[in-house]
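J.: Structure, please.
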Amino acid sequence: MAKLSFQALLVGLLASSASGALDGSRYLWYTSPATDWETGVLPIGNSRLGGAIFGGGNEVITINEDTLWDGPLQNRIPANGLAALPKVRQMLLANNLTDAGNLVLSQMMPAVGGERQFSYFGNLNLNFGHGSGISNYIRSLDTRQGNSSVSYTFNGVTYTREYVASAPVGVIAARFTASKAGALSVSATFSRISNILSNVASTSGGVNSVTLQGTSGQAQNPILFTGKARFVPQGGSVSASGGTLTITGATTIDVFIDVETNYRYPTASALAAEVDNKINTAVSQGFQKVHDDAIADSSTLLGRANINLGTSPNGIANQPTDQRVKSARSAFNDPQLIVLAWNYGRHLLVASSRDTSAAIDMPPNLQGVWNNATSAPWGGKFTININTEMNLWPAGQTNLIETQLPLFDLLKVAQPRGQEMAQKLYGCNGTVFHHNLDVWGDPAPTDNYPSSSMWPMGATWLVQHMMEQYRFTGDLDFLRNTAYPYLLDISKFLQCYTFTWQGNRVTGPSLSPENTYAVPQGANVAGQQEPMDMAPEMDNQLMRDVMSAIVEAAAALGISSSDANVKAASDFLPLIRTPRIGSYGQILEWRAEYPETDPGHRHLSPLYGLHPSSQFSPLVNSTLSAAAKALLDHRVASGSGSTGWSRTWLMNQYARLFSGADVWKHIVAWFATYPTPNLWNTNGGSTFQIDGNFGFTSGVTEMLLQSQTGTVHLLPALPGSNLPTGNVRGLLARGGFQVDIDWQGGSFKSATVTSTRGGQLKLRVANGQSFNVNGARYNGPISTTAGTKYSITV
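T.: A predicted model of the protein is given here:
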């Protein structure tokens, strides 16, 4: 992919008065600085480090490091939980639902309610002395390269800034430039709300830097961190006073930033040495090489796939992004803004989830890797009853499959703690997580919240991403050494934890994430709002996917069906309770058709089998697909989609039902409420939560390509009347296929499928129309050859 230097960009902007110079499908850009962190900053990242850039005349950069959380590992195993478990189950069996829930909360919750929370390093404050009188202002983020830029004129001098987050070197780097020699001056200092151990500036030995050391604040075993910004000026003079470094009369200043914690480096001296090591490496290479290598690295990933949904009318895509977002609130007609949000989701994923040289990498949390507070909203945790999973939905299908690998590092950290939790809370072997993890992999019930905490199925969902890794890559070593052992560990827990009820193996105590029901007549206490039950439908679907995955993995690895583990999974499958269908033809959420307390609930948990699973696909089971649609339509009619992430889950769900019109409706609804002017997803119009960005990218992709049933389905849910012309390049299908598609007049035109590893290619086009492969009528699956392209035409 061609690289666009900031200087070339600037020339184009000045020549055109910033009108039409930037591709509205690729760049977020603005004609004024950010004034509010949540709604205005532009995020860059190298997975471990995140930078959020305001772009003001006097600059502020918020800096994050992915292991900088608010404290050490905690022991949160409930002391009385195991003894209470059989009592709770007897109450559930007797339909004494309220007392069962109360006993869970009093005896099976940890004494310490909360896990650790994602924090932040602080701000790098850069006072350039540029206040009022700025003109020709523009700032931008390139979603196809991952870099950000600022330019403006002040007192007749043009000032430019370029920012990159380098994965190859492991630093954030910036270059500040003045068009007039000697016209660039700045005072730099770090700031943080609390828990600063030291904050000093230095010019010792000609090394110009500001360094902040801090702590999470505990008396014992706190998280310690050190951050440094090193300044390399061209011309001018440098001085230090306290925590402020001042550079006067320079023409260019390069800055290299790193932060490390004792999570990865156990002593203060070791982490300080690592900061110096990374920064010294970057300085020795120089800004231009760091910049070019960073862009080459991110472009290699981001350039693998792209989509084109047509041109927005009336030049709206030439407007600054904040104006386009404002327009989209009331009257959406900007297909290039959809593409921009799709590209932005992929940028955010690459910027927050990379497999690096570190022993442990972290996946994106609720805020990705961007946060401006000592404790992020909702703790910035890894919430695993939907949000962490949603963060990684675009990984495989948009050709960024390696961005899942940090999740598996977190699972490696959490597994021994999950095994201990399984033993001490449930008396079982195997691994259990509840609905959150933190940086330490703490698997205990969290927040002591009635409708979310007692849900022992977090690991059961997360392990599906390991199977997806195999399905997209065909990596048998990963399947053999990582995914399959983890599946077996979870299977051991499920076989022990479940109990027999009405001839089925069921879970309990458990719940349907964050939802409640009204206790029915004949149960205790009738009319009371409760979350706790046994055999909630989502649990059944999750167990079915785990056991089916074991059988699938064993077959791929050549493990006999008579192997004890495989046989145990095969024998367990028919014991899982099948979905029940209710009075209006809907999938039942609970073991019975309880009265609803929130019919428009934001979680779509009982429809896990539709998306992200394939159990309710119209191509797999038309009866269950119709029942899933009945519940989904009911949820939407009752107000579901009340958060940004929930709205984007609806996009994915309706795509799986092949309803392009409904996908479009929820695209429009997402733009009407949830994105900020900098396109961050929000919970309800405010409060940044990144999952909806990833859910949006996934939902758009699902309407163009699906493969979850073993069929490569081209344009399964295209809203052709809204997006009549377009194309996609480089999307991935499970089974080892790369896909390019073109459509015209709202209908499929042609496609090219490249087989990356051979194997059977089963195809479907749109609603099942006839088509040709390499000129011959398609009549069934094709045996492919690795590296060969297959042309699909109508």
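J.: CA atoms for contacts and neighbours, from now on please.
T.: Fine.
J.: measure the nearest residue to Arg577 once chain neighbours are set aside to Phe572 for me?
T.: Distances taken as CA to CA, 6 or more residues apart in numbering put Asn504 closest to Arg577, at 5.6 Å, once the chain neighbours are dropped. From Asn504 across to Phe572, the span is 9 Å (CA to CA, to the nearest Å).
J.: Check the contact lists of those two and give me the overlap.
T.: Counting by CA atoms under 8 Å, 6 or more residues apart in numbering, Asn504 and Phe572 have no common neighbour.
J.: Now the second one, please; I'll put the structures next to each other:
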Amino acid sequence: MTKVCRPYQIQKLIVCVLLFLTFGYVAANESSTDLIIFFEQPGNNWETESLPIGNGKIGATILGNLVNDNIQFNEKTLWTGGPSATKSYNYGLPPYTTDDYLKRIEAVQNDISRQGSLTPKEVAERLGVEQENYGSYQSFGHLQLRFPGSHSQYSKYKRALDLNTAVAKVSYQSKGINYQREYFVSYPDNSLVIRLSADKPASINLSANISVPQNRTFQSDLVKPNELLVSGELLDNQLQYAAGLKVSVENGTLQQTNDGLVIKQADSVTLQLTAATNYALRHPNYRSTSSPRNKVNTQLAKNQTLSYADLLQRHLNDYQSLFSRVKLELNQSTPLAIDKMVAGYPFDNSKINQSLERIYYQYGRYLLIASSRAGSLPANLQGIWNKDIQAPWSADYHLNINLQMNYWLADMTNLTETLPPLFDYLDNLAVSGAQAAKQLFNSPGWVVFLNSNPWGSIGLIKWPTAFWQPEAAAWMAIQYYDHYLYTLDTTFLKQRAYPILKSASEFWLHNLVIDPQTKLLTVTPSYSPEHGYFTAGAAMSQQIIFDLFMKTITASSVVGDKTFQNKLQAAISQLDVGLRVGSWGQLQEWRQDLDKPNNHHRHVSHLYALHPGNHISPKSTPQFAAAASKTLNARGDGGTGWSKAWKINFWTRLLDGNRAYKLLQEQLSNSTLSNLWSNHPPFQIDGNFGATAGMTEMLLQSHLHNIHLLPALPAAWPHGQIQGLKARGNIEVSLQWQNHKLQKAVLKSHHDQVITLNNNEFNSSIAVLSDGKNIPFTSNNKDEISFTTLADQEYVVLIRQLNTTAENSLPVVNIK
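T.: Predicted coordinates:
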């Protein structure tokens, strides 16, 4: 903004005043306390009352009990299952020869062609696999802090998580002394850090120890006067683990006992915990040669010279460099206790509603930063947090929506740094996926099915409604391409994205069949996720393959692979694209018109072409958009947490902000736990991520080769501002609106390019400025403008307000 405001030029001074008028109230209202999630009592229930913290590798949950503070923690690579010295592991591959399995597939295809459909049970019995040693994500254990019983008498209790800092705090008063506990997990120093303090000297007394579940060997060593090391291996697969605890005491005493480390009469105490395993994301053995004990000792030694202030500052520098990129301001109020906000939502008071919605939005970004950073596995069904040794659904990677949904928000909310774990994981999965393609289909390329784990499972099981989705690899490959669109990183496209896209496409070029009825290339057997019967050419299957081929064609033109591009173009001309309007105006889920208007199934997978695909839109395909709307109305607004989150995104793509907002309200009212975790039930984190993505698309969309500003702004958000979003084309976008109308947009493209903006207020007079100078633009229709940008230059789009004298004097261009 300082570049625009040059006082020696009257015109630019007017612009400066206008910018202050439109944005000044936001700066004045910003507060360090308005993104705090807090409770006013200790927590009892891990699932509903935990405050989660994490760094992508280590996660911990804070319940804040004052006498027994049990801090449950995780290290994301601690899994049972997989390769081991004592048990066989088949990576999900069946015990059949290639010829045998091909005959089984052909028999299923023939029966479907003859009968029209088969039940999931019939197909699972013929094509499913009893997967051996699939495994589960593990709770690592508990850091047990035991305080004297006198702390059971307390007042002024508050347990809070500040999303701006990723620091959790517990504060209370006991016997006239004010106590505080601070907790964070540092990514730079890969440690859970806890600071205990009081406002009276010599008031901190506690013991500290580490406990682990019984499904592993266990050794506890007091390796230094102030350090405790626990280690062992899982009984299931001999995966080695270690966790180290270091305690630093200001004054007071520290003693080693059988109960761990005992601290007495300290002024303050700092605890650091780190953990590791010998897992390695490397097919086929998934083991590192590095000892987890050595990893832990090395990390604690690195931390040796760092004070608490150093650790905290290094954490803040890292975390805030990501989180603070995006700021959302609504007409919010000061937050209430989070359990009260969730229980009372929606309130009659719109400011309280918008306060919760704003916190929930940023909470999704916070959770992704906390559960997905470079150097570890991607966020799983529970992100990084799990209290069990057999987690719900193993807390694994479901590839029929859940893993994909976890990362929808990453690029659009300016969190590109959270994506390396996803692509590293998929690169490795493609290795076993290539083996699966060869062994099961005698095919080139790669394929995986519905479930996977850190051990390279290709996902075949025998659960009838959740075992078959060979389009999963194609869907995951498309996410590489979408990341390229956001970054325009041609090195990433050529070296990582295109090989994955091409390999997935090669699989389908080999395995599509000409349907005898339609004479089109068809997926068979085909299954619409968790719903109905096995058929040929279910809508979602066809839509995904069409999307894969289209995006691989575009990618091939960038990398210069003309030969493969021609192959795909020939295939597309014969491909069933999976879009049909049925007898009651719905978008058909199957090739046959089988949909029932009273069916409220949670999956609406046949709307893939609407979202996350980009082949249905109200403007370019109004017939299919209307059919998608008909389908969504029939399915209703119910479902599980992730299902409602997907529906938010569907309605935003249909440009119906009020209906998207209604789904957001449904999500917060009925599928959100007291600590804001999404509820499947049980807790499943994809709903958090999907809802944040949907809220973003209410305000900004860029999937149709333009940048649509405020495409689905709900009536409930009449005023607001968002800063720092990302549009495809590697363009940062900030927006401000008043009375439901766009006032200003600020764009910064990181490449020289022509950008096209869309907004229904562009039929007013507008100005486009850069460095205080008017920038020429063209308009093809009343709500769209295009102009050329230079890399890293800021462009300001202002909408004239007819009742503002100063703005009426701006040099503007009337769009005709």
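J.: can you pull the contacts of the residue nearest to Arg577 of structure 1?
T.: Applying CA under 8 Å, 6+ apart, the residues near Asn504 of structure 1 are Leu575, Ile576, Arg577.
J.: What lines up with it in structure 2?
T.: Using TM-score structural alignment as the criterion, Asn504 of structure 1 maps onto Leu520 of structure 2.
J.: do Gly644 of structure 1 as well
T.: Using TM-score structural alignment, Gly644 of structure 1 pairs with Gly641 in structure 2.
J.: and what of Asn280 of structure 1?
T.: Under TM-score structural alignment, Asn280 of structure 1 pairs with Ala301 in structure 2.
J.: and if you look at Pro335 of structure 1?
T.: Aligned counterpart of Pro335 of structure 1 in structure 2: Gln354 (TM-score structural alignment).
J.: Assign the closest residue in space to its match that isn't next to it in sequence to helix, strand or coil.
T.: Using CA to CA, 6+ apart and skipping residues adjacent in sequence, the residue nearest Gln354 of structure 2 is Gln332, 5.0 Å away. With DSSP: H, G, I helix; E, B strand; the rest coil as the basis, Gln332 of structure 2 sits in coil.
J.: residue ranges for the helices of the stretch 701-816 of structure 2, please.
T.: 805-808 (DSSP state H, counting those that start in this stretch).
J.: which residues in it form strands?
T.: 707-709, 720-727, 731-738, 741-749, 753-758, 765-770, 773-774, 778-781, 784-789, 793-799, 813-814 (DSSP state E, counting those that start in this stretch).
J.: Looking at those, which is nearest to Ser372 of structure 2?
T.: strand 720-727 (18.7 Å; CA to CA).
J.: For the closest one, name the packing helices and strands.
T.: strand 327-329, helix 408-412, strand 731-738 (3 or more CA pairs under 8 Å, 6 or more residues apart in numbering; DSSP states H and E).
J.: The last one corresponds to what range in structure 1?
T.: Here strand 731-738 of structure 2 aligns to structure 1 at residues 737-744, judged by TM-score structural alignment.
J.: mind checking how far the matching stretch is from the chain centre?
T.: Here stretch 737-744 of structure 1 is found 25 Å from its chain centre; the criterion is CA atoms, centre = their mean, to the nearest Å.
J.: Identify the residues contacting whatever residue of structure 2 lines up with Gln319 of structure 1.
T.: Aligned counterpart of Gln319 of structure 1 in structure 2: Leu336 (TM-score structural alignment). Neighbouring residues of Leu336 of structure 2 by CA under 8 Å, 6+ apart: Phe38.
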